[in-house]
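Chemist: Need a 3D model of the following:
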Amino acid sequence: MLRVFMFLIGLVTSGNIAAEAKEAPLMLIEAVAAGDIPAIKAAIVRGAELEQRDDKGRTALLLATHADNLEAAKLLIAAGADVNAKDDIQDTPFLYAGAEGRNEILKAILASGKANLKDTNRFGGTALIPAADHGFPETVAILLETDIDIDHVNDLGWTALMEAVILGDGGAVQQKIVGLLVDAGARDIPDNDGLSALQHARQRGYDEIAQRIAEGVADPRPG
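Modeler: Below you'll find the predicted structure:
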């Protein structure tokens, strides 16, 4: 009788463990969305599927990056979460961290050694391009310390330098970003209409930026 009782207890316990394991992935997504660090730790310990997606295809790490939750992001990265996992609109934790100036998370992702520096977003741009046009000089500086392609041209025909000019306001922040790109060796690659970043800067009256480009960037066109 005792053996039967212990067997039944074992079945119940095993069932509970299996149920918890099944719920763990969903619980991880919910825990990250709520910013609940203890729950995130518990879900990871229970073996939660790190690449579980929400209804927009976002992983727990991407959700943590959206929320700029550094502690959650570090826990997930340390557990082995994919820093290059794409959501429904082609964002990844790495690309989003770069595009939106999530600098501490970006540093943690880069420190993992797993970031795909050649990966591109839905516009065909690397992490550097939106960082430049969104006005994040520190993010640009962080990315320029890597082997990312400074002259990558996106699907619109624009480089990071081009976007810093034509999508910026010509103010102090964009001037700093242009300076960083120029000092790092960016080339003034013309857009699909044959216009250079220097020409765009002059047309817009961005005198400081135009001068910075003229003094520090070589025109890649022959002659």
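Chemist: can we go C-alpha only for contacts and neighbour counts from here?
Modeler: Will do.
Chemist: Who are the packing partners of the longest helix anywhere in the chain?
Modeler: Longest helix of the chain, by residue count under DSSP state H: helix 2-34. Secondary-structure packing of helix 2-34 (3 or more Cα pairs under 8 Å, 6 or more residues apart in numbering; DSSP states H and E): helix 37-45, helix 60-66.
Chemist: That one: which residues count as buried?
Modeler: Glu20, Ala21, Ala24, Pro25, Leu26, Met27, Leu28, Ile29, Glu30, Ala31, Val32, Ala33 (16 or more other Cα atoms under 10 Å).
Chemist: Those into CSV, with extra columns for distance to Asp119?
Modeler: As requested, those are exported to CSV (distance: Cα to Cα, whole Å):
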residue, distance to Asp119
Glu20, 35
Ala21, 33
Ala24, 30
Pro25, 26
Leu26, 28
Met27, 29
Leu28, 26
Ile29, 24
Glu30, 28
Ala31, 28
Val32, 25
Ala33, 25
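Chemist: One more sequence to fold, the one below, so I can look at both together:
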Amino acid sequence: MAPTLSNAQVPPSAAEAQAYAGLHQAAWRGDAAKVKALIAAGADVDARDAQGRTPLQVATYARQRDTITLLAKAGAKLDVLENDRYDAVTIAAVADDPQTLSLLLSLGAKAGQTTSRYDGTALIAAAHLGHDEVVRILIRAGAPLDHVNNLHWTALIESIVLGDGGPRHQRTLVALVDAGANTQLADRQGNTPLQLAKARGYEAMVEKLKSAGAR
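Modeler: Predicted structure coming up:
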């Protein structure tokens, strides 16, 4: 089974944050005045820390939305991947941070990049974790519903096999099904979402899938 994506990500540690200087430090702290001054002085808005994180990604981890806006307007790249191949959109999705996610998308960030060591997407990551509001935002933004990662799982499958069958994962599955996710795409062993939900005793999911014509 895949590890939890929140553990796969590498947010700045306390020691790293303490050691930050320049634009990374200002982004982490949300120091808008310093961000503006550093940008005006020619600081590299896409500089990388030891983990390949840009100031904008650091600001995303820290939920410093004003800083994200400042950096984006200064030309910071919204869709770059850090060393573990996460972009800012996936960082916000995994953090269950719909406000920051919505901001990033409004600034032009892409909803459907292939990210992470699993060749997944932000939508798959959010479905895995049952972040139903985030899932709905990504769907509205055009995230690919049926992307298959290198575990041979879609967002729909992950909402079942890596979820707990509870209310948030149920709402996640409903959002995906209602948006038109393919209910027949199977895992590597040939198990469909309906079969996977039945095997786990997730009755609410089973009924939703059946109502959508799943087999």
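Chemist: Got a TM-score for the pair?
Modeler: Scored against TM-score structural alignment, normalised by the length of structure 2, the superposed chains reach a TM-score of 0.85; 195 aligned residues with a Cα RMSD of 1.7 Å.
Chemist: With respect to burial, which of the helices and strands packed on helix 2-34 of structure 1 scores highest?
Modeler: Highest mean neighbour count of the helices and strands packed on helix 2-34 of structure 1: helix 60-66, a mean of 26 (counted as mean count of other Cα atoms under 10 Å).
Chemist: Structure 2: matching residues for whichever helix or strand comes after it?
Modeler: Going down the chain from helix 60-66 of structure 1, the next helix or strand is helix 70-79, by DSSP states H and E. The aligned range for helix 70-79 of structure 1 in structure 2 is 65-74, by TM-score structural alignment.
Chemist: Report the buried residues of the matching stretch.
Modeler: Arg65, Asp66, Thr67, Ile68, Thr69, Leu70, Leu71, Ala72.
Chemist: Show me where structure 2 has its strands.
Modeler: Taking DSSP state E as the criterion, structure 2 contains no strands.
Chemist: Work out which residue lies at the spatial centre of it.
Modeler: Centroid check for structure 2 by Cα atoms, centre = their mean gives Thr90 as the closest residue, at 2.5 Å.
Chemist: so what corresponds to Val206 of structure 2 in structure 1?
Modeler: Here Val206 of structure 2 is matched to Ala210 in structure 1, going by TM-score structural alignment.
Chemist: For that match, give its distance to Gly216 of structure 1.
Modeler: Noted for Ala210 of structure 1: a distance of 10 Å to Gly216 of structure 1, by Cα to Cα, to the nearest Å.
Chemist: Over to Ala78 of structure 1?
Modeler: 41 Å.
Chemist: likewise Ala21 of structure 1?
Modeler: Distance from Ala21 of structure 1 to Gly216 of structure 1, by Cα to Cα: 58 Å.
Chemist: cool, and Gly135 of structure 1?
Modeler: Taking Cα to Cα, one finds Gly135 of structure 1 at 20 Å from Gly216 of structure 1.
Chemist: Could you check which of those two has the larger neighbour count?
Modeler: Gly135 (24 against 17; other Cα atoms under 10 Å).
Chemist: Quick check: the more buried one touching Gly170?
Modeler: No: counting by Cα atoms under 8 Å, Gly170 is not a contact partner of Gly135 of structure 1; they are 10.6 Å apart.
Chemist: show me the contacts for the aligned partner of Gln175 of structure 1 in structure 2.
Modeler: Structural alignment (TM-score structural alignment) places Gln175 of structure 1 against Gln170 in structure 2. Applying Cα atoms under 8 Å, 6 or more residues apart in numbering to Gln170 of structure 2 gives the contacts Gly130, Ser159, Ala204, Met205.
Chemist: Outside of stretch 114-126 of structure 2 itself, list whatever touches it.
Modeler: With Cα under 8 Å, 6+ apart, stretch 114-126 of structure 2 has contacts from 5, 81, 84-87, 89-90, 93-94, 96, 111-113, 132, 134-135, 138-139, 143-145, 147-151, 154-156, 158.
Chemist: no no, stretch 28-35 of structure 1
Modeler: In contact with stretch 28-35 of structure 1 (Cα under 8 Å, 6+ apart) are residues 37, 39-40, 43-44, 48, 50, 52-54, 59-60, 63-64, 69, 72.
Chemist: still on that earlier bit, which of the contacts of Gln170 of structure 2 sit farthest apart?
Modeler: Greatest spatial distance among the contacts of Gln170 of structure 2 (Cα to Cα): Gly130 and Ala204, at 14.7 Å.
Chemist: What span of structure 2 is stretch 98-106 of structure 1 aligned with?
Modeler: Stretch 98-106 of structure 1 maps onto residues 93-101 of structure 2, going by TM-score structural alignment.
Chemist: Could you list the buried residues of the matching stretch?
Modeler: By neighbour count on 16+ other Cα under 10 Å, the buried set for stretch 93-101 of structure 2 is Ala93, Val94, Ala95, Asp96, Asp97, Pro98, Thr100, Leu101.
Chemist: Quote the end-to-end distance of it.
Modeler: Note: stretch 93-101 of structure 2 ends 7 Å apart using Cα to Cα.
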